[in-house]
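Undergrad: Just the structure for this:
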Amino acid sequence: MELDFDMEKLISRINELANKKKREGLRPEELEEQQMLRQEYLEIFRGNFKNQLAHTKIQTPDGKLHPLKYMPMQ
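TA: The predicted structure is shown next:
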């Protein structure tokens, strides 16, 4: 549950900076903060997505469950 709260705060701050950028522009340190927050968000999002895929199983017509296998892009 703590992760969700941190993610909410992270998204809230990203949105604050995006709105300020549209209204009046951002100072250089705010642009840097915005970029760091976006990177942090993407890392968390990708980690959660990979975790979800790691726990996903496919059910075949015969009723057996098979885990998804990682197949890198070619």
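
Undergrad: Please count neighbours and contacts with C-alpha atoms only from this point.
TA: Fine.

Undergrad: Spell out which helix or strand contains the residue positioned nearest the centre of the chain, please.
TA: The residue at the geometric middle of the chain, judged as the C-alpha nearest the mean C-alpha position with CA atoms, centre = their mean, is F45 (1.8 Å). Element membership of F45 [criterion: DSSP states H and E] is helix 28-54.

Undergrad: picking that back up, distance of the residue nearest to the centre of the chain from M36?
TA: The gap separating F45 from M36 is 14 Å, by CA to CA, to the nearest Å.

Undergrad: what does stretch 27-45 contact?
TA: With contact meaning CA atoms under 8 Å, 6 or more residues apart in numbering, stretch 27-45 is reached by M7, L10, I11, I14, L17.

Undergrad: Same question for stretch 11-21.
TA: Where contact means CA under 8 Å, 6+ apart, the residues beyond stretch 11-21 that reach it are L26, E30, Q34, L37, R38, Y41.

Undergrad: before we go on, could you also do this sequence so I can check it against the first one:
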Amino acid sequence: MINILPRINELAYKSRTAGLTQAEQVEQQVLREDYLREIRGQIENTVTNLTVIDPVGEDVTPVKLRIKRADIQ
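TA: Predicted structure coming up:
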């Protein structure tokens, strides 16, 4: 679990109920950007490590993905 998620949720709740100060709004935006960066990194890592196999059993992984995987390794 991403460790900033509880704070993001806390600020979201406060935003809906009492409102946020200017500093809290800035903090919320920074935390959301960090969260999205983390999620995108996880998705990119997952996709990069995929291998696509057709019904016959042959590797049909897209060339772009193979190149990206080779660059990382």
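
Undergrad: picking up where we left off before, and the contacts of stretch 11-21 of structure 1, which are buried?
TA: For those, burial is judged from neighbour counts taken by 16 or more other CA atoms under 10 Å, and it is met by L26, Q34, L37, R38, Y41.

Undergrad: As CSV, those with distance to L65 of structure 1 would be great.
TA: Rendered in CSV, the data for those read as follows (distance: CA to CA, whole Å):
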residue, distance to L65 of structure 1
L26, 51
Q34, 42
L37, 38
R38, 36
Y41, 32
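
Undergrad: buried residues in stretch 39-50 of structure 2?
TA: The neighbour-count criterion (16+ other CA under 10 Å) identifies T48 as the buried residues of stretch 39-50 of structure 2.

Undergrad: so that stretch aligns onto which residues of structure 1?
TA: Correspondence between stretch 39-50 of structure 2 and structure 1 is established over residues 45-56, with TM-score structural alignment as the criterion.

Undergrad: picking that back up, superposed on structure 2, what's the mean shift for the helix holding F45 of structure 1?
TA: If you overlay the two and look at helix 28-54 of structure 1, the average distance to its match in structure 2 is 0.3 Å (mean CA distance after the TM-score superposition for structure 1).

Undergrad: What does R7 of structure 2 correspond to in structure 1?
TA: Using TM-score structural alignment, the partner of R7 of structure 2 in structure 1 is R13.
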